[in-house]
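>>> no letters, just coordinates:
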C-alpha cells in the first residue's frame, strides 16, 4: 500500500505537519470510520469521516466524527442554504477522483467548500482519510481547516 497519495502530496506542498497511519481496511464494515478508529486504537471522535454532499445543488465536503451523523438541516444552515442531501457514492467518486472508503478532503479534483463539525476542534490531532482505503492522515484540525479554506460549524 502506497503512503503517497494526492492527499499527502497536497499536504507536503503546503508544508503541513502530518503523520500517515495505515490499517487493515475492511470493505464489509458497516461503518468504515468506526472500523478505522478501532483498527488504529483511537477514540472514534478523533477519526473524521469525509462525506460529499450537495447544498442547494452545489457540492460541499463535510468532515464529521466517525461516531456521529450529519444533520442535513444543520449542514444546509452552515452553508447558508435551504436544503442538503448526501451525494450518491458513484457521484462522490466521480467528483473527487477517490474511491468510497478512501475519499480525502485533500487533493480532490475540484475545490469545494469544506465544513468540519466543530466537535473536531476539541482534539489536538484528528485523523482524516489519506486518499486510499486503509490510509489515514493524522494532523491538527486547525491545519486542515486552514489548508482547505474550510470552516467549523455544529453539524450533528
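Here it is on my side, so go on. Just so it is clear, the model here is predicted, and its values are computed rather than measured.

>>> from here on, contacts and neighbour counts on C-alpha atoms
OK.

>>> now do the strands in this protein.
19-22, 47-55, 58-65, 84-86, 114-117, 126-129, 135-139, 151-153 (DSSP state E).

>>> which one of the ones you listed lies closest to residue 96?
strand 47-55 (8.7 Å; C-alpha to C-alpha).

>>> could you check the angle the closest one makes with strand 58-65?
Calculated by axes from the mean of the first three to the mean of the last three C-alpha atoms, to 10 degrees, strand 47-55 forms an angle of 160 degrees with strand 58-65.

>>> need the contact list for residue 79.
Shown in contact with residue 79 (C-alpha atoms under 8 Å, 6 or more residues apart in numbering): 55, 115.

>>> got another, please set it beside the one above:
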C-alpha cells in the first residue's frame, strides 16, 4: 500500500526520521487495542496522541502508552495549573488539523508543547499515528524527544 503524504509524513521526512508505515482496519472507538491487535504488537508500544487543554484553554499534547491513561491531576500539578482536561473532538481537530482517531504529534496545525510519558522511551520501536485513521508509523521513540522537543514526564496511570 502506498504511504499517504500527510502533514505528519512530511514532518517526519523533513526531520530525517526513519519510519516504517503500517496500515490497519480502523474501527471507531477501537483505540489502541484495535491497532495493536491488527498489527500483532502489545498495546503498550502503541502510542496515543492526546490533545488536552489547561484551565486557560491553552492546548498541549500528551503522548501516552496505549494501555495507560493520563492522570489529569498529575498533569495539572506538573504544569502548575488548576486543571487539565481533554479537548472536545472538534476543538482537538482545530488545534491539530487531524480528525480524532488520526491525530499525530507531527505536522500539527498549531504548535503545541509536547509531553511524553517516560515509559515510551523503554521501547526500541513504537507505533504512533501517521496523520490518518488506520495508519501508524513505527519509529524509534527517542526521535519524539528530538524532533518534537518533547518534555519527558511521568503522568501515566
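Good, I have the coordinates. As the structure is a prediction and not an experimental result, all values here were calculated from the model.

>>> any chance of TSV for the strands of the first structure, columns mean neighbour count?
Formatted as TSV, the strands of the first structure follow (neighbours: other C-alpha atoms under 10 Å):
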stretch	mean neighbour count
strand 19-22	15
strand 47-55	24
strand 58-65	22
strand 84-86	19
strand 114-117	23
strand 126-129	28
strand 135-139	23
strand 151-153	18
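
>>> kindly reformat these as JSON lines and extend each row with distance to residue 100 of the first structure.
Output for these, formatted as JSON lines (distance: least, C-alpha to C-alpha, whole Å):
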{"stretch": "strand 19-22", "distance to residue 100 of the first structure": "16"}
{"stretch": "strand 47-55", "distance to residue 100 of the first structure": "9"}
{"stretch": "strand 58-65", "distance to residue 100 of the first structure": "13"}
{"stretch": "strand 84-86", "distance to residue 100 of the first structure": "13"}
{"stretch": "strand 114-117", "distance to residue 100 of the first structure": "18"}
{"stretch": "strand 126-129", "distance to residue 100 of the first structure": "10"}
{"stretch": "strand 135-139", "distance to residue 100 of the first structure": "13"}
{"stretch": "strand 151-153", "distance to residue 100 of the first structure": "23"}
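
>>> the ones you listed: which one's closest to residue 5 of the first structure?
Of those, the one closest to residue 5 of the first structure (C-alpha to C-alpha) turns out to be strand 135-139, at 9.4 Å.

>>> read off where the closest one ends up in the second structure.
Mapped onto the second structure using TM-score structural alignment, strand 135-139 of the first structure covers residues 135-139.

>>> the matching stretch vs the first structure, mean deviation?
Average distance, stretch 135-139 of the second structure versus aligned residues of the first structure after superposition (mean C-alpha distance after the TM-score superposition for the first structure): 0.7 Å.

>>> what does that stretch rub up against?
17-24, 102, 125-130.

>>> and what of stretch 40-51 of the second structure?
32-33, 35-37, 59-68, 86-87, 92, 96, 103-105, 120, 123, 125-129.

>>> cool, and stretch 15-28 of the second structure?
3, 12, 34-35, 38-39, 101, 130, 133-139, 143, 147.

>>> looking at those residues, which are in helices?
12, 34, 35, 38, 39, 143, 147 (DSSP state H).

>>> same list (these) but as a markdown table, adding neighbour count and distance to residue 45 of the second structure.
Below are these laid out as a markdown table (neighbours: other C-alpha atoms under 10 Å; distance: C-alpha to C-alpha, whole Å):
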| residue | neighbour count | distance to residue 45 of the second structure |
| --- | --- | --- |
| 12 | 20 | 19 |
| 34 | 18 | 13 |
| 35 | 27 | 11 |
| 38 | 15 | 13 |
| 39 | 16 | 11 |
| 143 | 17 | 15 |
| 147 | 15 | 19 |
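
>>> ok, those vs residue 115 of the second structure, which is closest?
Distances from residue 115 of the second structure to these, taken by C-alpha to C-alpha, are shortest for residue 147, at 12.6 Å.

>>> just give me the neighbour total for the closest residue to the closest one other than its chain neighbours.
What sits nearest to residue 147 of the second structure in space, not counting adjacent residues and going by C-alpha to C-alpha, 6 or more residues apart in numbering, is residue 15, at 6.6 Å. A count of nearby residues for residue 15 of the second structure, using other C-alpha atoms under 10 Å, gives 13.

>>> could you do residue 29 of the second structure as well?
Neighbour count of residue 29 of the second structure, defined by other C-alpha under 10 Å: 10.
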